[in-house]
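Enquirer: Have a look at this prediction, sequence included:
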Amino acid sequence: MEYGFAVMGVAFMVTVAAVKLFRPIAVSIGLVDKPGGRKHHSGAIPLIGGLAMFAGIFLSSYIFLEQPPFVRVFMLGGAMVVFMGAMDDRYDISARFRLVAQFLIASLFVYGLKLGVGSFGDILGLGEIRLGWLGYPFALVAIIAVINAINMLDGIDGLVGGLGLTSFLGLSLLFVGGGQLNIAWLCLGLVGSLMAFLLFNVWGKPSDKTRIKKVFMGDAGSMFVGMALAVLLLFGANEQSAAFKPITALWFVLLPMTDMVTLMYRRIKRGKSPLAPDRTHIHHILMRAGFNARQTLYIMLFAQMCLVSLGMIFNYLPQTEAVSFSCCLAFVLAYQLLMKRSWRFIRWNKRRFA
């Protein structure tokens, strides 16, 4: 395990150094997020978190990890996602172009590494559900969906970084338990990079007079976190490299995926584009209910920790795939009821703290 901590430590230090290096460059080329519209932060904040995190994980992985095809393709796909995200952060590229680029990057993993979903397991209690050739297009859609779900959830400081840190830490334990030590160290490298980013994102200040200057993750960072999470979950649930049950992967993305699907359905129902931005994510509901940004962050991270922990517990219990899947469906149903009656929750919580 000491080896994994070394990877994490180097990733942390490289990410910190990369933030310091990239920050003045970002300001000079206009790679910053300015307040206005739905953005209420103070000052122009550099959008370099994703670039710095990728630098940290790339260098630490190159130094410490074995370089099988999966790790090499992971870094190539990560570089492509970060580049696309940085272009979007700087020039605001169209949603259609982003989707095409995401499709090509996802295809690199699915068809280049044969990273399909061979089976859902016995999630209905009626025997194993196998997908056959459909496992490849399903995996393709899954990668794109998780990338966008994580990207859409990036609404308050520390949220995507904290969710990613929780998920990668849990995945590192699962990969250790499954004997996939090289991939476990990759997950810990991601944890180290995210810890460094959170130092600047959560505790940094916009002012130039502070020692820790604030940075944002940007689309480059949120899409990289989404890609890394989706690909590692597919790899761990894949029959050729199985480290955990397929249903376990769902627990790690249950919160962002449920939030995204719910919002897209409600937007379509109102006659709007499913990709149109708004302020109806779960963290916006919590803030309208009277919680401040830091309290909302803690609530969301606690929820993610509970979901990841439940997934890991079910993973190691025998013959619980159907129960695990039923609990996932129960969470989705509870989420729908909360969102449908969110105005009641907002009013009740405001009265409670009045």
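Expert: Sure, I can see it. Numbers count the residues shown, from 1 in each chain.
Enquirer: CA atoms for contacts and neighbours, from now on please.
Expert: Noted.
Enquirer: any chance you could map the helices in this structure?
Expert: Taking DSSP state H as the test, the helices found in the chain are 2-29, 49-64, 69-91, 95-110, 135-152, 159-177, 181-203, 218-237, 246-269, 282-288, 293-316, 321-340, 342-352.
Enquirer: Report all helices and strands that the shortest one contacts.
Expert: Using 3 or more C-alpha pairs under 8 Å, 6 or more residues apart in numbering; DSSP states H and E as the contact test, the elements touching helix 282-288 are helix 293-316, helix 342-352.
Enquirer: Please find the angle between the direction vectors of the first one and helix 246-269.
Expert: Okay, so that is helix 293-316. On the basis of axes from the mean of the first three to the mean of the last three C-alpha atoms, to 10 degrees, helix 293-316 is oriented at 140 degrees to helix 246-269.
Enquirer: in helix 293-316, what's buried?
Expert: Going by neighbour count (16 or more other C-alpha atoms under 10 Å), the buried part of helix 293-316 is 293, 296-297, 300-301, 304-305, 307-312, 314-315.
Enquirer: Equivalent analysis for stretch 16-27, please.
Expert: Result for stretch 16-27 [16+ other C-alpha under 10 Å]: buried residues 16, 18-19, 22-23, 26-27.
Enquirer: Same check on stretch 173-193?
Expert: By neighbour count on 16+ other C-alpha under 10 Å, the buried set for stretch 173-193 is 173-176, 180-193.
Enquirer: cool, and stretch 195-213?
Expert: Applying a neighbour-count criterion of 16+ other C-alpha under 10 Å, one finds 195-202, 204-206, 212-213 buried in stretch 195-213.
Enquirer: And the furthest pair within those residues?
Expert: Across the buried residues of stretch 195-213, the longest distance by C-alpha to C-alpha is 19.0 Å; it joins 195 and 206.
Enquirer: which residue is nearest the centroid of this structure?
Expert: The centroid of the chain falls nearest to residue 226 when counting by C-alpha atoms, centre = their mean (4.0 Å).
Enquirer: Of the buried residues of stretch 16-27, just say which sits nearest to residue 327.
Expert: Distances from residue 327 to the buried residues of stretch 16-27, taken by C-alpha to C-alpha, are shortest for residue 16, at 39.3 Å.
Enquirer: here comes the other one, which I'd like you to weigh against the first:
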Amino acid sequence: MWGLLTLILATALSAAVIRGMLRLAPHVGLIDHPGEHKQHVHSTPFVGGFGVLAALLLAVGMLLWLLPAQSLAWASLAVCALVMWGVGLADDRWKLSARIRLVIQAGLALLMVYGGGIVLVDLGDPLLIGALSLGIIAVPFTVFGVVGCINALNMVDGIDGLSGTVAAGTLALVALVTLGAGDGSGHLLAMALLGGVAGFLWFNLRFGSQHRARVFMGDNGSMMLGLLIAWQLIDITQGEQPLVPPVVALWMFAVPLIDTLAVMARRVWLGKSPFSPDRHHLHHLLQRAGFRVEHTVTIIGSLHLGLGLFGLLGAWLGVPDALMFAGFVGVFAVYLRFTARPWRFVPMLRRLHRSLHLTPALNCGVFFGNSSLEHVEQINALVAPELKDNTVFRTRLYEYRGDPEHAGRRYAVVQIVVDEDIAPLAYQSLYMRLLQRVMRPDRNAFVRGYVTRDPANERRAEHRTPHADERRGERRVGRCELLEESFTYVQNGRIVDEQVNQRAHPQGHNDAAAPRADLARELR
């Protein structure tokens, strides 16, 4: 009862605080501007941590009221969270050095140990040698684990909704464990933090008409959440009667931990600093393969939750710690094996993307082959009535030439001209349904999403001389000629202007869509 009430109150409080900070942020400089290695193109407030902090303080207040005998632990929890939040906010605002952040994180980990009584003293039996007690290295090991957890969550905070979704998955698992074990204080804290994250995700996830994040979590939120998650994971795995074996904590925090270790191992392998920035995290690789932000968050969040549930299932079934640890190491090894060579892993992910029939990222086109339609006007007449807004779209009709097997066949590419921030997914899905229905009588025709080839993800872009057989297999045998091209202006489903160019210059079918700026100049 208390847990559900806390979840509702924390969610509402977090959302209210973040909404208030949205108005205040521009006046106090709490804005994350594009630049450097950041992917976003809009200045966005980094005030998500304010909502999570409010939820945490609500939980601490309730715990002090319900369990005053543990007031030192709750006060230590509040101080750790406040200081970590403040350091993260300072880092967001003024960019602190990594050394300063690590020193403060280590100091807060020591406060957790000596003020909150949260310390790793027992690792279970992961090596089949009996219970592994840390003894005199318990405190240093705890500090190492806490600092690692803080930075692992911070490092996956790369796209809208990802860090919040991952954190919510771990907190939901902790809430499930504490509820089943009757740990009232742990359950209340987990539910409060889950509510704080839920309130943040309302402004950060892409869903419905919200096509980009309205707020970011910022280092103030991600580092504080990482510390609080470390607190709870240590709490449920230690003590005379731990709620779950220590090895299960690895599974409950699997994706950030595995991804961070794999990325750092790859950097060391390449002779770089393990803390140097790059774009080889799992979410980067998925996006390079064409997955949209929404799909990337869904995939990683589902994977994270699935691994956590697998770990809990193993604990509830009494699977030996050694076997659980070996399984986790095996998952890490497989992950490292694939991600260490992104030039091979990305094409695999792209094939998965195509097999799932998902809409490619930053793409608003539809490709349909073996077309029986003879003119772009026919295609435009099919597409235009489905567009309800003032829109411009470009249609190109090609024909195979020079290949006896495919000679005479035609295919078309329809590309809508929109700003990527208004998420053309709805438009492309509409195109797909429309053209699939229209082309259904023609059994030879096929319709799929169209994505521009990215040379950075192609193996042929490597600086090497391919084998003759490989070169022959990759060569495009058929030559294609652009027959017609049109730019069509639509208002509320009606074509108000249509510019058709007949028999343009021959081009290859891998001709990428013109850059947005060039296309805009053409339309003007």
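Expert: Perfect, I can see it now. None of the values given here were measured: they were computed from a predicted structure.
Enquirer: Please work out the TM-score for the two chains.
Expert: In this superposition the chains share a TM-score of 0.93, using TM-score structural alignment, normalised by the length of the first structure; 349 aligned residues with a C-alpha RMSD of 2.1 Å.
Enquirer: out of the buried residues of helix 293-316 of the first structure, which one sits closest to residue 351 of the first structure?
Expert: Taking C-alpha to C-alpha as the measure, residue 351 of the first structure sits nearest to residue 296 out of the buried residues of helix 293-316 of the first structure, at 17.7 Å.
Enquirer: Let me see the contact set for residue 51 of the second structure.
Expert: 13-18, 196-197, 199-200 (C-alpha atoms under 8 Å, 6 or more residues apart in numbering).
Enquirer: One more pass at 7 Å, please.
Expert: The contact partners of residue 51 of the second structure, by C-alpha atoms under 7 Å, 6 or more residues apart in numbering, come to 14-15, 17-18, 196, 200.
Enquirer: Present the helices of the first structure as TSV; the columns should include distance to residue 117 of the first structure.
Expert: Formatted as TSV, the helices of the first structure follow (distance: least, C-alpha to C-alpha, whole Å):
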stretch	distance to residue 117 of the first structure
helix 2-29	28
helix 49-64	26
helix 69-91	16
helix 95-110	9
helix 135-152	4
helix 159-177	18
helix 181-203	19
helix 218-237	7
helix 246-269	8
helix 282-288	29
helix 293-316	17
helix 321-340	16
helix 342-352	35
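Enquirer: The ones you listed: which one's closest to residue 42 of the first structure?
Expert: The closest of the helices of the first structure to residue 42 of the first structure is helix 181-203. By C-alpha to C-alpha, the value is 13.2 Å.
Enquirer: That closest one vs the second structure, average offset?
Expert: After superposition onto the second structure, the mean distance of helix 181-203 of the first structure to its aligned counterpart is 0.8 Å, using mean C-alpha distance after the TM-score superposition for the first structure.
Enquirer: elements contacting that helix?
Expert: helix 2-29, helix 49-64, helix 159-177 (3 or more C-alpha pairs under 7 Å, 6 or more residues apart in numbering; DSSP states H and E).
Enquirer: how many degrees apart are the shortest one and helix 181-203 in direction?
Expert: Right, the one you point to is helix 49-64 of the first structure. Going by the same axes, to 10 degrees, helix 49-64 of the first structure makes 150 degrees with helix 181-203.
Enquirer: cool, the longest one as well?
Expert: Between the axis of helix 2-29 of the first structure and that of helix 181-203 there is an angle of 40 degrees, by the same axes, to 10 degrees.
Enquirer: How far does helix 2-29 of the first structure sit from its chain's centre?
Expert: Here helix 2-29 of the first structure is found 19 Å from its chain centre; the criterion is C-alpha atoms, centre = their mean, to the nearest Å.
Enquirer: so what secondary structure elements neighbour it?
Expert: Secondary-structure packing of helix 2-29 of the first structure (3+ C-alpha pairs under 7 Å, 6+ apart): strand 45-46, helix 49-64, helix 181-203.
Enquirer: Adding distance to residue 106 of the first structure as columns, could you present these in a markdown table?
Expert: Shown next, in a markdown table, are these (distance: least, C-alpha to C-alpha, whole Å):
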| stretch | distance to residue 106 of the first structure |
| --- | --- |
| strand 45-46 | 28 |
| helix 49-64 | 18 |
| helix 181-203 | 19 |
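Enquirer: among the ones you listed, which is nearest residue 119 of the first structure?
Expert: helix 181-203 (21.4 Å).
Enquirer: what about the nearest residue to residue 21 of the second structure once chain neighbours are set aside, how many neighbours?
Expert: In space, and not counting its chain neighbours, residue 21 of the second structure is closest to residue 47: 6.5 Å by C-alpha to C-alpha, 6 or more residues apart in numbering. By other C-alpha atoms under 10 Å, the residues close to residue 47 of the second structure number 30.
Enquirer: so which of the contacts of residue 51 of the second structure hold up in the first structure?
Expert: Compared against the first structure with both residues aligned by TM-score structural alignment, their matches' C-alpha atoms under 7 Å, these retain 14, 17-18.
Enquirer: If you count neighbours, what's buried in stretch 32-45 of the second structure?
Expert: 32, 40, 44-45.
Enquirer: Could you check how far it is from the centre of its chain?
Expert: 16 Å.
Enquirer: outside of that stretch, which residues touch it?
Expert: For stretch 32-45 of the second structure, the external contacting residues (C-alpha under 7 Å, 6+ apart) are 22, 25, 30-31, 46, 214-216.
Enquirer: Lovely, talk soon.
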